[in-house]
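*Asks:* Here is my input; please provide its structure:
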Amino acid sequence: MKENTPIYQIRKCLFEKLQNISYFKGQLQEREKILKLIQSTVEYGESNSALIIGSRASGKTTLVNDIIREVTLLKTFEDNALLVRLHGFVHTNDNLALKAITRQMNLLNVVEGKVFGSFAENLAFLLDSLKSGNKETSKSIIFILEEFDSFCKHHNQTLLYNLFDISQSAQTAICVLGLTCRLDVVELLEKRVKSRFSHRQLFLFSDTYADEKGMFIVMMDNIKSLLILKRSDSDAIDNIPASYISKWNKQVQHLLENKSFKSILQRFMDIDISKNRLKIILIPIISSLRDDNDTITVESFQEQLNKFEQDGTIQAIHDLSVLELCLIIAMKHHTDIFNKQPMNFEMVLTRYTKFANANSSVQSVQRPVVMKAFEHLQNLELISFVSGGGSRIQKEYQLFKLEATSQQIAEAVKSCPGLPTEVVQWAKSSLI
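*Replies:* From the prediction side, this is the model:
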């Protein structure tokens, strides 16, 4: 395909939107608070610290990246601030974190050959190196700590202690933003660290907390944001005739209004509602665009969804024992009734016991056997642990979510030979 054709330029623009541009909708109050924290550090030299707490895929990193992208476009940020990113899964100890800080602050040549007595002295020297004696030439530093709870496991929490201590002492203007999915993360801080933390916490809630209609609208908006082209999206759009852009946007709008497409989208949402998963679906669809195939069709989405669903889940459910399948069905009913909210073992056991007692042909089993079956489902990754609460919660009350959809369970039950009639009817029923 020639690089100067309109469809090639459209592909280029769409890939830029998919791969390079993170977008975040909603949470306007939280966005404004984080933006003000960063701006007060950069523009006024104020030191701040905050924790951004939310479940996986709730948009913590996307939100922060969106804000950072906005402030880095300002000349004041370029002249007066530095950005340092650390990740708890990568920088697993203070020495690794310190090396990353040194590199990102462009101070490798400054510390070369110097000997420091402690981590605190090394960090303090790095921060002092940014100062040259007056406020006008000193630089503020924005620290972003992904998987913040992992830094709490470092020896004596030295890194966190020094960062929070510096933010309180006002010797250098820094803003520390910690991102975590642990609701109890403050309790993980040592007393001396906790006393220096501002205790500012912002909570993000994922789209799973919205009702089904609201989630569908959000997903439609996400697709529209990714596929509809605007002049401000990319410089490459300048090479595309306005008439072609108009034609492209009209066919995308027509696709979004198609009933079959909405049905496919609903199937996809039963599996995953995250923006990242949506992008994974869109990439091969956009890659298939050619001069002789310059539209996105319902069939292309159907094909990608079929591939997406071929993950072995149906086969894994098909191979379960009757007891394990009953537990899966019990979880399915819980998910349907309580709008995909997580569950624990006791909830599942109660629902299964009610079914077993109502059907004399279903053999009742002892509690330890049911627990063993429940753990086997976890090992097969048909259910997954929901973060929160820590190890202090008994395993019977730890929250899990079901990773299989209602359609996958129905397909598996349909293909299972020799299942008791009551189990088949229970799987189809929505009453228990």
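*Asks:* all contacts plus neighbour counts: C-alpha atoms, from now on.
*Replies:* Fine.
*Asks:* element containing the most far-flung residue of the chain relative to its centre?
*Replies:* Largest separation from the mean C-alpha position in the chain: residue 360, at 44.6 Å (C-alpha atoms, centre = their mean). Using DSSP states H and E, no element contains residue 360; it sits outside every helix and strand.
*Asks:* Excluding chain neighbours, give the residue nearest to the residue nearest the centre of the chain in space.
*Replies:* In the chain, the centroid-proximal residue (C-alpha atoms, centre = their mean) is residue 57; its distance is 2.1 Å. In this structure, residue 57 finds its nearest non-sequential neighbour in residue 274, 6.2 Å apart by C-alpha to C-alpha, 6 or more residues apart in numbering.
*Asks:* Can you get me a residue count around the one you found?
*Replies:* Look at residue 274: counted by other C-alpha atoms under 10 Å, it has 18 neighbours.
*Asks:* For it, give its distance to residue 58.
*Replies:* Counting by C-alpha to C-alpha, to the nearest Å, the gap between residue 274 and residue 58 amounts to 8 Å.
*Asks:* I have a second one here; can you model it like the first so I can compare?
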Amino acid sequence: MTGGFFFLQLVGTIFLESQPKTMAHRSGFSICFLPCADDVMCGVEWALQALSQLQFRPTEKVQFGPYLTWAFGLRWGTCWYCINRLRIPSRHFSLVSILLALSLLREMARENPTENALCLLRTRLCDPNFAFKALSHSDDSNYSKLKFLVSSSITEACNNSILLLGPRGSGKIAVLELVLSDLLQEFPDMISVIRLSGLLHSSDNCAFKEIARQLCVEHQLVFSRMASFDDNSQFMIAMLRECGLAHKTIIFVLDEFDLFALGKQRLLYSLLDAMQSVTSQAVVIGVSSRLDADMLLDKRVRSRFSHRKLLFLPPAYEDIQRLLEHILLLPTDSSFPPDYVIAFNAKLQTILADERFREIINTYLNLDSTVKHLLRYLFRAVSDMDLESGMLSLENFKTALSNIQRHPKLECIKDCSVLELYILVCMKRLEVKEQNSYNFNAVMKEYKSIHDSVKTADYFARNVCLRAFEHLLQRELIGFADNRGQNQSIEFSPVKLLISSHELHQGMKSYGSCPAILQQLMDRQK
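*Replies:* I've put the predicted structure just below:
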């Protein structure tokens, strides 16, 4: 019995040594010498209880758990994991079976690299700072320019003011946070960061009070909530002077900078005017989505502004390619199995080099070229990764694109009847024939010509067609050509299609019971 127990200890030790360190740490146990272990079943129970801490996903029904719980006094969860997975009959439940169970459970307890890869990619996509690191290596990048301007202001003890301008989602805040985190590591005792938002602190009184509060927290001073506007203003100027004498730079980050330009602009004037002094040492960084934010400043404020601006434009396709590789490629020096990393990265490189993938990315960038929304799109694509194969595929990106793109017209076409599809195709044929002005009567003539030429069974009475025509008007798939049509009879009012040929063709493709003749007519017009 003692030999069997120590053999069980050996199996458990091999199990732990074969697992990654993170897994062993999370499981919270290590199999070592156990005092008072006279019976092998004590060791079995202890080891299986430790294994039960690892999260398996059992699919079979429990068959022998109750008997083993009664016979050996083991916990229900212990038997549930072991017996249910291996389906060991109770009559064969011996020490050999237990050791076999431990051995096989060791293999099943290995972390799934696919799920870990999916978790890693999602974590990267949710971290804008990680994403923008791929775009910050160039000397011409906004990251390099901004870091140079701020670092030179710190080292040379001079004042500066900068505006970061670009559309929302272009990475202004992400790049700024990267710069500030790097500078705080390089100059830990020479920087104080004060953050304001125009959405919260556009009022001058509120802004000065927030500046005073953050300065007091930064320098471990007592903040007075009852201080007046003038007291907070004088406190800010005094702190700028004291920090300048101590060779410490205060960086003011003004998010939604254009909102601070509303009203009398006393905050901007006081701040920029105090920076004209030789003793002060500060940097003002404004962030705005308005490209004309500097033109909103008053003359007295504009004269004190340094007029340095960094424009955040949509990245080029080469930068997008570098960003995709930076985010989606798995690291080679990690705990992932080397074979899995090589196969995953090779498959991804094949996808990135595919011309169809480039068309998908260009289609999405034509909709929205900001990096923020590109990361959302990639998150959708990664979330659709097949966990069995553990690889990304081109279909993942196609599905994500179709889910993001909203086509309300296509959804309306899916709900149309067959007669309504006939009317839409007839109207499209009239437009192809360069008949710019047509009404319900012209559509009915075209409908009759299709029926006479093809002899289809889908032929409806005129009053039924009129009801379908009115339904299309209500759904706004077609509309009146001018305002006079609303005052005339529907049969004689000129109408026009409100959907494009491509939308009509795609909608009919996705229509389950679309007649083949309509598909053929649309294909001829392409």
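*Asks:* TM-score, when you put one on top of the other?
*Replies:* Superposed pair, TM-score by TM-score structural alignment, normalised by the length of the first structure: 0.63. Supporting alignment: 323 aligned residues with a C-alpha RMSD of 3.8 Å.
*Asks:* ok so, going back, tell me the residue in the second structure aligned with the residue nearest to residue 57 of the first structure.
*Replies:* Structural alignment (TM-score structural alignment) places residue 274 of the first structure against residue 370 in the second structure.
*Asks:* Surely that match and residue 316 touch.
*Replies:* No - under the criterion of C-alpha atoms under 8 Å, residue 370 of the second structure is not in contact with residue 316, lying 10.9 Å apart.
*Asks:* re the thing from before, gap between the residue nearest to the centre of the first structure and residue 371 of the first structure?
*Replies:* Taken as C-alpha to C-alpha, the span from residue 57 of the first structure to residue 371 of the first structure is 29 Å.
*Asks:* corresponding residue for residue 306 of the second structure in the first structure?
*Replies:* Alignment note: residue 306 of the second structure maps to residue 198 in the first structure; criterion TM-score structural alignment.
*Asks:* neighbours of that match, just the number please.
*Replies:* 14.
*Asks:* Return the distance of it relative to residue 49 of the first structure.
*Replies:* Relative to residue 49 of the first structure, and taking C-alpha to C-alpha, residue 198 of the first structure is found at 6 Å.
*Asks:* Now residue 196 of the second structure: closest residue in space, sequence neighbours ignored.
*Replies:* residue 254 (5.0 Å).
*Asks:* I'd guess the one you found is in a strand, am I close?
*Replies:* Yes - counting by DSSP: H, G, I helix; E, B strand; the rest coil, residue 254 of the second structure is part of a strand.
*Asks:* For it, give me its contacts.
*Replies:* By C-alpha atoms under 8 Å, 6 or more residues apart in numbering, the residues touching residue 254 of the second structure are 195, 196, 197, 198, 284, 285, 286, 287.
*Asks:* can you map out the strands along the stretch 401-526 of the second structure?
*Replies:* Using DSSP state E, counting those that start in this stretch, the strands found in the stretch 401-526 of the second structure span residues 478-480, 495-497.
*Asks:* Tell me how far the first one lies from the chain's centre.
*Replies:* Going back to what we said before, that points to strand 478-480 of the second structure. Offset of strand 478-480 of the second structure from its chain centre (C-alpha atoms, centre = their mean, to the nearest Å): 39 Å.
*Asks:* Matching residue 246 of the first structure against the second structure, which residue comes up?
*Replies:* With TM-score structural alignment as the criterion, residue 246 of the first structure matches residue 342.
*Asks:* Can you give me every residue that contacts that match?
*Replies:* So, once contact is read as C-alpha under 8 Å, 6+ apart, residue 342 of the second structure ends up touching residue 332.
*Asks:* any idea which element it lies in?
*Replies:* Per DSSP H and E, residue 342 of the second structure falls inside helix 338-353.
*Asks:* Residue 335 of the first structure now?
*Replies:* Element membership of residue 335 of the first structure [criterion: DSSP H and E] is helix 322-337.
*Asks:* Check the burial of residue 199 of the first structure by counting its neighbours.
*Replies:* 12.
*Asks:* Distance-wise, check it relative to residue 178 of the first structure.
*Replies:* For residue 199 of the first structure relative to residue 178 of the first structure (C-alpha to C-alpha), the value is 11 Å.
*Asks:* Kindly report the same for residue 271 of the first structure.
*Replies:* 29 Å.
*Asks:* When these two are compared, which one has more neighbours?
*Replies:* residue 178 (22 against 17).
*Asks:* can you tell me the helix or strand for the aligned residue in the second structure for that one?
*Replies:* Under the alignment defined by TM-score structural alignment, residue 178 of the first structure corresponds to residue 286 in the second structure. Following DSSP H and E, one finds residue 286 of the second structure within strand 282-288.
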